[in-house]
Structure formats: C-alpha cells, structure tokens
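>>> Okay, here's the prediction I keep looking at, along with the sequence it came from:
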Amino acid sequence: MSTRQRALIVDDEPDIRELLEITLGRMKLDTRSARNVKEAREWLAREPFDLCLTDMRLPDGTGLELVQHIQQRHPQVPVAMITAYGSLDTAINALKAGAFDFLTKPVDLGRLRELVATALRIRSANDAEGPVDTRLLGDSPPMRALRSQIQKLARSQAPVYISGESGSGKELVARLIHEQGPRGEQPFIPVNCGAIPSELMESEFFGHKKGSFTGAIEDKQGLFQAANGGTLFLDEVADLPLAMQVKLLRAIQEKAVRAVGGQQELIVDVRILCATHKDLAAEVAAERFRQDLFYRLNVIELRVPPLRERREDIPLLAETMLRRLSEGTGIAPTRLTDDALDKLKSYRFPGNVRELENMLERAHTLCEDEQIKASDLRLADTPCSTEAGEASLAQIDNLEDYLEDIERKLIMQALEETRWNRTAAAQRLGLTFRSMRYRLKKLGID
C-alpha cells in the first residue's frame, strides 16, 4: 500500500480535475477524484485524506456544504475552496465555514503548489503533539475557550480580527496563532499602525526604490516583503488613514505589492492578523474605516477577554509576574499578602494584564520584607476599583470634583503605563495630543 500523502479533488469539470491531478501527482501526492458532494462523502468515508480541494458549484450541492461536512466528520483534513474569479463573498463564507484557504479560477499553478504545501504542513502540525504554551496564563472558562479558539484558528489561513481592550494581550494571541500554525517557522512581523507617520506609511508597508523620494538613498524592503511566507500583525489597525486603507485592501486582495518608485508588482504570501482596542464596526459606521476593508479583515473575529472578566486568574498571573521579577536576583520571589490579593481581585483593571504587570513591578520595588501589602498597591482611593456606576450620591459632594478626580487618576495611570510619553498616553486614552495637553494643564499635572 502506498505511504504517499493523499488528496481528494472535488470538481464536476473533467479538465479542472485532470489539471489538479497532474499538478498534485508531480508533487508526489496520490489523488482521488469526485464529481459531486455525494461521491466526495463516499471517498471520505472509505479512505483517510491529508487534503481536500473542492469547487464551490457542484451538481448536487455546494462546496460550502462539503466544507461543513468535513469540519464535523473529518476535522483533521484541511480543505480549500476553488471559487470563480472575483467572488470574494464566496471565498469569505468558505473561510468562515472552516476552509483553511481558497483558490480562484483560472487556477494559478504556483499558487496551487503553495497552498498544497501549506495544507500538508497544517496536517503535520495536527499530528504532532507540541508542548503546551505557558505564556497565555489562566484557567478560567474564558481563557480555556480562548486557547481552544487559537488552536483552531492556527490551522486556517483566514484573516483574523482580534478585538479587546488595551493591555489585554492581543499581540500575544496573534503570536500564538502564528506559532501554532503552518507558518510558525516563518517571520511574524508586528506593526503598530498608529505609530507610523502618514507620509511614510506606504514606504513602510510596501518598501521603496532608491531615489523614489528625497531621503531614499537605497532600496528598502517593506513590511509585506519582510513577512513573506509568514504573518503580518497589524496592531491598532483602526488608526490607518483612509488613503492607506485603500492601498492595504488592494495588497490583500491581489496578494501583491508595488514598492514606492517601483515598476513591477511583487507577489507576497502573507497571512494578515489585525487588532484594535477600538470598536471597528463603530469606526465603519462613522466612516473612519472602509467597510470593504473591514469585511476583508474581519473574516473571523476573536475576542480577548478583559482581566475583570477572569478575576479568578489574578492569583496565578500575580504569582508568575512576581517570580519573573525576582529571577536572576538570588532573592526569593516577593509575596502578596491576603489583603493585597483581595484588593487586586476587587479592582476593575481598566489597563488589564499590562496594568497588573506595571502595578506589581512598582509594588515589588517599593515594598519591604519581600512582602507586598495592600497599601503598596496604591489602590485605596481609586474610583476604578468598583464597577462603573457603583458610587452612590451620598459619596459625591461635588460632581465636577468627582469627575475631575477620575480623569486625573486615569491620565496618571496612562502616563505611568507609557513611561510618561504624553503622545502614547493620549493615544491610549483616545485623545488628540492637543486635548491631552489641555487636560494636563487644567489638572495641574506636570
């Protein structure tokens, strides 16, 4: 019996089936062919497969139905959809249903070979039991669900929109999706879209040719080229200006980029993951973000829970962070008193895991006797330690003063988390730099 890997080809057009069989045969794969959904199901019930390629339109059903069947009965088999040219809606629906990727007709053989190679790497990754990753800490139900979703999304090539508040760990989630998938050995390129000046954005993303503008003293590779074969993580994607959104959409759809000043397009094979702490659907509604780009990026949404939704994870997170802070010092890890731990559990954590880390680092530095007391956390009078709306009228003498106090504490927190970088703090709070400067002056914060 052959030990070669096996692919199932599902298409009602004999010419397409023959083309796919010849191409996959040259890649040393055994192939089986089906003309419709019924035959495909019969083959899947009879033999194990390492890959399935299916057309969208079939005589007795659709490729989507077959994708859903494979997801339910044979989830270990990667399946790719073959769609008509320009039918982006169909391709996106296939990815949402569980297809790992798609091809458009007429089939580009180079693209087909890349897709098959990726699918076989997915299958190998499924068969190998890798070490459990310990970076995404927590045993709460939301975290167990998140780890399970990461594992499933790692098998796909679909774009993923990672939503969540600042400091909740969106980049770590993106990195784990990349590392656990077939691109894990290839580059993972993270980029903060809000940190690139708008005039340099096209050059940063797509590269430039020497002499294409003043200061371009040599050819420069862009982020898409650097991520070729791997993953490009667009953090704070909502901060992209509209002009750049158009160019990004074209690069994603065409799978090709052109350097500034360049004449030729370069084919790039990049998986796109993106994140923002803003509500991207609301940004679309306000016409600050293009609907067509949102539709292309938000094929699958993955929500990272805020820390206040998984308070039971706080003891483990705190213990791990304090152990890391003491590593290499030769001193036993700093310990939280019961009162301090209770204080952390009742705090709302607007800055999430990043805020917890900064808070413990400060307390670790200032505490005595390797013991962090509740007072070392400096949380006693913070309005955010209760859920919004919990303050009663009896506790408020003057509404203006009360709101000003909340504003001052949140601005101070943002400044501390960004190491007193006022531009970064303003960005975290959703303010313009001018508005931030006005508030600092009004509140007397130097």
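Alright, I've got the coordinates.
>>> alpha carbons only for contacts and neighbour counts from here, please
Fine.
>>> Is residue 376 located within a strand, as I assumed?
No: assigned with DSSP: H, G, I helix; E, B strand; the rest coil, residue 376 falls outside any strand and is helix.
>>> tally of neighbours for the spatially closest residue to it that is not a sequence neighbour?
Excluding its sequence neighbours, the residue lying closest to residue 376 (CA to CA, 6 or more residues apart in numbering) is residue 363, at 5.4 Å. By the other CA atoms under 10 Å criterion, the neighbourhood of residue 363 contains 22 residues.
>>> give me every residue that touches residue 363.
Counting by CA atoms under 8 Å, 6 or more residues apart in numbering, residue 363 makes contact with 372, 376-377.
>>> quick one: it is in a strand?
No: the assignment for residue 363, made by three-state DSSP, is helix rather than a strand.
>>> How much space separates it from residue 377?
Here the criterion is CA to CA, to the nearest Å. By it, residue 363 lies 6 Å from residue 377.
>>> Report how many residues lie close to the residue lying closest to residue 241 once chain neighbours are set aside.
Take residue 241 and drop its neighbours on the chain: the residue closest to it by CA to CA, 6+ apart is residue 198, 7.2 Å away. Number of residues near residue 198 (other CA under 10 Å) recorded here: 15.
>>> Now the closest residue to residue 374 other than its chain neighbours: which helix or strand?
Excluding its sequence neighbours, the residue lying closest to residue 374 (CA to CA, 6+ apart) is residue 340, at 3.9 Å. Using DSSP states H and E, residue 340 maps to helix 338-346.
>>> what does that helix contact?
311-312, 314-315, 372-375, 377, 379, 385-386.
>>> Identify those among these that sit within helices.
Applying DSSP state H to these, the entries found in helices are 314-315.
>>> Report the buried members of the contacts of helix 338-346.
By neighbour count, with 16 or more other CA atoms under 10 Å, those hold 311, 314-315, 372-374, 377, 379, 385 as buried.
>>> and those as CSV, adding distance to residue 68?
Listed next are these as CSV, based on distance: CA to CA, whole Å:
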residue, distance to residue 68
311, 36
314, 38
315, 40
372, 53
373, 54
374, 52
377, 51
379, 50
385, 45
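>>> tell me the contacts of the closest residue to residue 223 other than its chain neighbours?
In this structure, residue 223 finds its nearest non-sequential neighbour in residue 205, 4.8 Å apart by CA to CA, 6+ apart. Applying CA under 8 Å, 6+ apart to residue 205 gives the contacts 222-224.
>>> can you rerun that using 10 Å?
Residue 205 is in contact with 191, 193, 196, 221-226, 244, 247-248, 251, 257-260, counting by CA atoms under 10 Å, 6 or more residues apart in numbering.
>>> element containing the residue at minimal distance from the centre of the chain, please.
Geometric centre of the chain, nearest residue: residue 174, 3.8 Å, by CA atoms, centre = their mean. Using DSSP H and E, residue 174 sits in helix 170-179.
>>> And here is the other one:
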Amino acid sequence: MNGLRVLEKLKKLHSHIKVLVVTGDGDKDTVQSAFALGAESYILKPLSPAKILAAIKEVLSRDPGYHFSDIATDEPKMAALLEQLIVIAKTDASIILKGESGTGKELLARTIHNQSRVAEGPYITVNCPAIPEGLAESELFGHIKGSFTGASQDRIGKFEAASGGTIFLDEVAELPISTQVKLLRVIQEGTIEPLGSNQVRQVDVRIVCASHKDLRQEVVKGNFRHDLYYRLAEFELRVPSLSERKVDIPKIARKMVAQYCSELKKPLISLSDDVLEQMISYSWPGNIRELCSLIKKLIILNKPGKSSLSKIPPHLLVQVETSTVPQTPLEIQETKSQTLVEIEKAAIKVAIEQEKHNLSRVAQRLGIGRTTLYRKLKAHGIPYARNKTTTEKFGGQLDSLSRTGFFKGVVQSLKQKSDADLESFLTHASQQLEEHYQFMLDAANRLDWPQLGIACGSFKTLVASLDASDLDRACAKLIEDQSNGKPHEIFASLERVRQEINKVQEVILVCGKGQMKLVS
C-alpha cells in the first residue's frame, strides 16, 4: 500500500486529521493527488527534524476554516461586501479585493475559497512583492531540471500546486510586466508552460487577487496590463478600512482578546469602556493588522492577577501613529476636484518648493526613488536643473572605488554620465541584493532546500555581475553548505552573506554621498 492509499484511508476514517505528505521529487501528479485526497501540504526529501517541524508549524499557523457567517459586522459597507461575496464565492469568477494594507483581504480570500465549489481543493497564497523578478516565472509556473543555474530537479509552480483549488495573488500589482503576460495566458487558455519546457500543462485554478493600489491607475501609468486587469477584475470589490468600521471595533477587539489570551496561555481579560473608547477614537492607519498587534502587546504587558484593562498606555498608540506616512500638504488636500495626474503634479511642485529644489530630499519626501522622480518631472513638464557629472560631483571617490575591484568597469563607464544614471544603477543593484537575500532567507526558514538552491543560483549570477569579490566568496560558501543540506551551516553562511551585503551597501552610500534612498 503506497502513501497516497494510506492518506485516502486515513482521511475516510478521521477526516479532521491534518496530513503532511513526504515526497522525494515533488512530482506534480503526486502532489496534486495528495491535495485532492485532503493533504494539507507536502515535504520534499531529504528529511530532517527541523524541516518537519517547520512544515508542521506552517500548517498549524494557518487560519481556521472561516465562513462569512463568522465575520460579524454592524457596518453597512462591510455587510454589503459580505452579501456580494457570499453570492460570488459560489461561482468561478475572478475577484480583485482592493483596500488599504491590513484590512483583512487575505482572510476574505481564504473565506471565499472555503465557500467555493473547490473548497476541498488546495488553497495557495503567493506574496507577489516577495518574489525577485528573475524568479517570478519559476515560482509561479515551475521549471524543469537544468533550465537555469541551481535548477537541480523538476519543480512544479504555485499554479500547478493550486490546480483544482484557489490561488491567492497578494499585491498582484507588484508582478513584473513580463510575468503578467504569462499570467494572462494561464487565464485565457488554462495552461502553463514551466520554465525550460516546451510542453504545456493544463491547470484549473480559481484566482483571487488583492492590492492596496488602484489597479485602474496602474493601467493608466503603464505598470499593469489592461487586458490582464479586465480578466482578473470580473468582480472588483473594495474592503473598508478599520477607520470606516469603528462600530465594529469593540466586537473585533473582544474576539481578538479571547483568541490571543488562549494562544499566549494567559488568563482571559476584559476591556473597559475607556479602553474601547480609546480604540474607537484612534485612526488605525495600520487597520486590523495594527489592532492585532496592539491587542497582543496589551495582553503580554498586562500585570499578573489583573483581569481588566482600564487604559491603553499612550506610547503604544503614539508610536504607531508617528510611523505613518507624512500628511499630504494642505494645498493638495483641498484639490478634491482635480484629476489624480493634476494632484500628483501639484504634490511634486509643493515638495520641490519645501525642499528648496534638493531633488534627493524631494524623492525621499514623496516616498519614491530619484529615477522615478526624474521620470515624473519629465512627464509633467516640470523644469529642473541638470545635475553635475559624476566626476564633478564625486571627484576622486570613483577612482578609489574602482581600485577596490567593486563594480569593476561599471564605474568607469558611467564616469561621464550624470550622477542620476550612476545612482539609478547602484540603487537597483542594492535593491536586487536585498530582494535576493530575503528570498534565500525565506527558503531557508522554510527549510525548502530545492527552492534555496534555485535562489542561491540566481543570487550567484547577480553577484558575479557586480564583481564584488568578498561577497562572491561568501555566496560560494553558502551554495556549498546548501548542497550539504546542514541547517546550522546554512544559516551561518547566510549571516556572512548578510554582512558582505551590508558592506556593499555602505560602498554604495559612499558613492552617492548618503543621498540615495536604499533598502537596508
């Protein structure tokens, strides 16, 4: 009797048991059959205690089987949304959930799946911003062995894993255009083509997307394909922010208190009317996610033997409040009748005046990169002074930078160009290093050695293009440890890579005289 047969009999006898399937190759037929028979997830060999423990924790951390009836609300906008979703969930229609970050879009997506015709199928979440552009196609559509450096075996993508169920594309607006083209094909034809393969595979997937951005505006800006938008937006629904649901805050807060007291093994506490009033008065820029964080802090900090919370310490709310995006200038707030393009142009002009034409600080104030700022200045026809050449601005720093062997040849080729060109290149390099590192770290934390191998191979290619010798050596050691599959050595190597990335980013800051907005 093989493992799938055991799974089938086990689920018939004890349907409530959560089952993880162990497989040696990640074969798509095996994985899909396991999901179809009720498996929660699968683990690739070779096994280790840490790898098994991580998989168990991931499954146990998932949200319970929510239904729309579990989401209580007295707010008319939220009630109307739930009424629509109850009807739409039973169809195969694609849905876009739009709204501010932290409003509960992922919970609604899982609930849609739970009440759909594919509720017994897999539910796969994809965090689109977390995927480096070079790995997006492999992550979503899979690859075959040898298709690129680090692809040591065939691997199915998220869409194939979700076949027969639902895939949730969180922050779908962040997908690169090249990946959007291939996603459109999946929707139109119901097929995927793994990276490196010339054979198409059939998939049957319900797609639910979420975005905090206005996808229509992203289409206008050229950041999102209009044909893909219309395919995904069969229903586009807005999720209200928590500040619009203040009538629901006491109910949500009490439910969270009960949940987290149980999870943290703390005595159940009550919330006084003063605490609830503080919560209702607060603006909640982080929405429900921020409320969750606050409730946890209050429970953890609550003194033993105290059964009721009478007041929220002011610093817990002020701390979050001051971390929000600076308010838009008054001049912009009052232009409600203007178009978004006009508002953007006015906002840039105000920022330029307030920062006395220092474009580095203007970009920082607006929360965008300098390259993006230059593009917007040109698009809006806003005049700006040409920057000095790199040689004029940095003097002998570039020569000393070249002698270190870092970015060999690149600095010389950019010497006579504007500092904006150089900063654009270096900023992109820094961001790519950060994204690839986070992708490797995520795979290591999940003890997903095949995915870590892919991420390491892609990282090696990036590092080679930068000619940073110390980072290259740290990368080589990481790849060696990944091949050996020893968790302790892998995390030690990742820490060395982190240190070398920090050094590279310090060099970049020196080159830009600390004016570039970098990911750190």
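Received, thanks. Remember, it's a predicted structure, so these values are computed and weren't measured experimentally.
>>> Give the aligned range of the helix holding residue 340 of structure 1 in structure 2.
Using TM-score structural alignment, helix 338-346 of structure 1 lines up with residues 273-281 of structure 2.
>>> what do you get for stretch 43-50 of structure 1?
So stretch 43-50 of structure 1 sits over no part of structure 2, by TM-score structural alignment.
>>> Assign a three-state SS to residue 121 of structure 2, would you?
coil.
>>> so it sits right up against residue 113, yeah?
Yes: applying CA atoms under 10 Å, one finds residue 121 of structure 2 in contact with residue 113, separated by 8.8 Å.
>>> burial of the nearest residue to residue 31 of structure 1 once chain neighbours are set aside, as a residue count?
What sits nearest to residue 31 of structure 1 in space, not counting adjacent residues and going by CA to CA, 6+ apart, is residue 7, at 4.8 Å. Number of residues near residue 7 of structure 1 (other CA under 10 Å) recorded here: 26.
>>> residue range for the helix or strand harbouring residue 7 of structure 1 in structure 2?
Counting by DSSP H and E, the element that carries residue 7 of structure 1 is strand 6-10. With TM-score structural alignment applied, strand 6-10 of structure 1 matches no range in structure 2.
>>> Would you mind finding the match for residue 299 of structure 2 in structure 1?
Looks like residue 299 of structure 2 aligns to residue 364 there (TM-score structural alignment).
>>> Test my guess that its match contacts residue 333.
Yes: assessed by CA under 10 Å, residue 364 of structure 1 is found in contact with residue 333 at 9.3 Å.
>>> list the residues that contact both of these two?
Residues touching both residue 364 of structure 1 and residue 333 by CA under 10 Å, 6+ apart: 322, 325-326, 370-371.
>>> which among those gets closest to residue 351 of structure 1?
residue 322 (18.1 Å; CA to CA).
>>> one step back: identify those among the contacts of residue 205 of structure 1 that sit within strands.
191, 257 (DSSP state E).
>>> Quick check: the residue nearest to the centre of structure 1 vs residue 301 of structure 1, distance?
Remark: distance between residue 174 of structure 1 and residue 301 of structure 1 (CA to CA) = 12 Å.
>>> swap in residue 216 of structure 1?
Counting by CA to CA, the gap from residue 216 of structure 1 to residue 301 of structure 1 is 38 Å.
>>> on that earlier part again, distance to residue 18 of structure 1 added to the contacts of helix 338-346 of structure 1, as TSV?
Shown next, in TSV, are the contacts of helix 338-346 of structure 1 (distance: CA to CA, whole Å):
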residue	distance to residue 18 of structure 1
311	57
312	57
314	58
315	59
372	70
373	72
374	72
375	74
377	69
379	69
385	66
386	66
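>>> Closest one of the contacts of helix 338-346 of structure 1 to residue 282 of structure 1?
Among the contacts of helix 338-346 of structure 1, and counting by CA to CA, the member closest to residue 282 of structure 1 is residue 386, at 26.9 Å.
>>> ok, residue 44 of structure 2 - how many residues close by?
Neighbour tally, residue 44 of structure 2, other CA under 10 Å: 17.
>>> Would you confirm that it contacts residue 450?
Yes: using CA under 10 Å, residue 44 of structure 2 is in contact with residue 450, at 8.3 Å.
>>> Quick one: list the elements packing against the helix or strand residue 412 of structure 1 falls within.
Taking DSSP H and E as the definition, residue 412 of structure 1 sits inside helix 399-417. On a contact count with 3 or more CA pairs under 10 Å, 6 or more residues apart in numbering; DSSP states H and E, helix 399-417 of structure 1 meets helix 352-366, helix 422-429, helix 433-443.
>>> circling back to that earlier point, give the full set of residues in contact with the aligned partner of the residue nearest to the centre of structure 1 in structure 2.
The alignment partner of residue 174 of structure 1 in structure 2, by TM-score structural alignment, is residue 109. Contacts for residue 109 of structure 2 (CA under 10 Å, 6+ apart) come out as 85, 89, 95-97, 123, 125, 166-170, 207-210.
>>> Closest one to residue 421 of structure 2 out of those, please.
residue 170 (32.2 Å).
>>> Tell me who's in contact with the closest one.
96-97, 105-106, 109, 125-129, 208-212.
>>> Let's see that with 7 Å instead.
Residues in contact with residue 170 of structure 2 (CA atoms under 7 Å, 6 or more residues apart in numbering) are 126-128, 209-211.
>>> mind listing what residue 118 of structure 1 touches?
Per CA under 7 Å, 6+ apart, neighbours of residue 118 of structure 1: residue 182.
>>> Please name the nearest non-neighbouring residue to residue 51 of structure 1.
Looking at residue 51 of structure 1 with CA to CA, 6+ apart, the closest residue is residue 7, at 4.7 Å.
>>> wait, that neighbour sits on residue 33?
No: using CA atoms under 7 Å as the test, residue 7 of structure 1 is too far from residue 33 to be in contact (8.6 Å).
>>> give me the stretch of structure 2 that stretch 305-317 of structure 1 matches.
Mapped onto structure 2 using TM-score structural alignment, stretch 305-317 of structure 1 spans residues 240-252.
>>> what's in contact with that stretch?
73-75, 77-78, 99-100, 103, 276, 280, 283-284, 287-288.
>>> can you name the two of the residues you listed that are farthest apart?
Across the contacts of stretch 240-252 of structure 2, the longest distance by CA to CA is 24.4 Å; it joins 99 and 276.
>>> Fine, thanks again, bye for now.
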